[in-house]
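Q: Fold the stuff below for me.
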Amino acid sequence: ASAQVRRVLLLPPSAVLLQTLQLPAAAARNLSTVVGYELDRFTPFDAGQLYF
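A: Below is the predicted model:
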């Protein structure tokens, strides 16, 4: 059996982009997809460049 190792990544606030979104309740079913489509409106990055 392989042991699982927990890793923690700490980033300074200057290295993090934090954006609060307000979405309709219907978006909850496909939240990851909806957020992926909205990223270009709120960030200079595309979904493939971000972790969300």
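Q: When you work out contacts or count neighbours from here on, use the C-alpha atoms and nothing else.
A: OK.
Q: In the helix or strand harbouring S32, which residues are buried?
A: Here S32, judged by DSSP states H and E, is contained in helix 31-42. Neighbour counts using 16 or more other C-alpha atoms under 10 Å place L39 of helix 31-42 among the buried residues.
Q: here's the other one to compare against:
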Amino acid sequence: MTQSLHAPMSETHPARSIAQGVWPVMCTPFKEDGSLDLEKVPELVDFYLNA
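A: Prediction:
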């Protein structure tokens, strides 16, 4: 059994009401030259919303 180094969070802790559910991590789109591909972001958002 693995022990946690942190005390368990109480049911009334403020973070419990904020961090609930599933929080997917979104990829950062890059162009071939290494710059951000900001035009690709809306497509990725749609993909995640429909997943």
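Q: Can you give the structural similarity as a TM-score?
A: Here the superposed chains carry a TM-score of 0.33, computed using TM-score structural alignment, normalised by the length of structure 2; 31 aligned residues with a C-alpha RMSD of 3.0 Å.
Q: related to what we said a few turns ago, which secondary structure elements does the helix holding S32 of structure 1 contact?
A: Packing partners of helix 31-42 of structure 1 (3 or more C-alpha pairs under 8 Å, 6 or more residues apart in numbering; DSSP states H and E): none among the helices and strands.
Q: For structure 2, give the helix that spans the most residues.
A: helix 41-50 (DSSP state H).
Q: Any idea how many residues pack against F47 of structure 2?
A: For F47 of structure 2, the neighbour count with other C-alpha atoms under 10 Å is 10.
Q: same question, A15 of structure 2
A: If we define neighbours as other C-alpha under 10 Å, then A15 of structure 2 has 11 of them.
Q: so it sits in a strand?
A: No. Using DSSP: H, G, I helix; E, B strand; the rest coil, the assignment for A15 of structure 2 is helix, not a strand.
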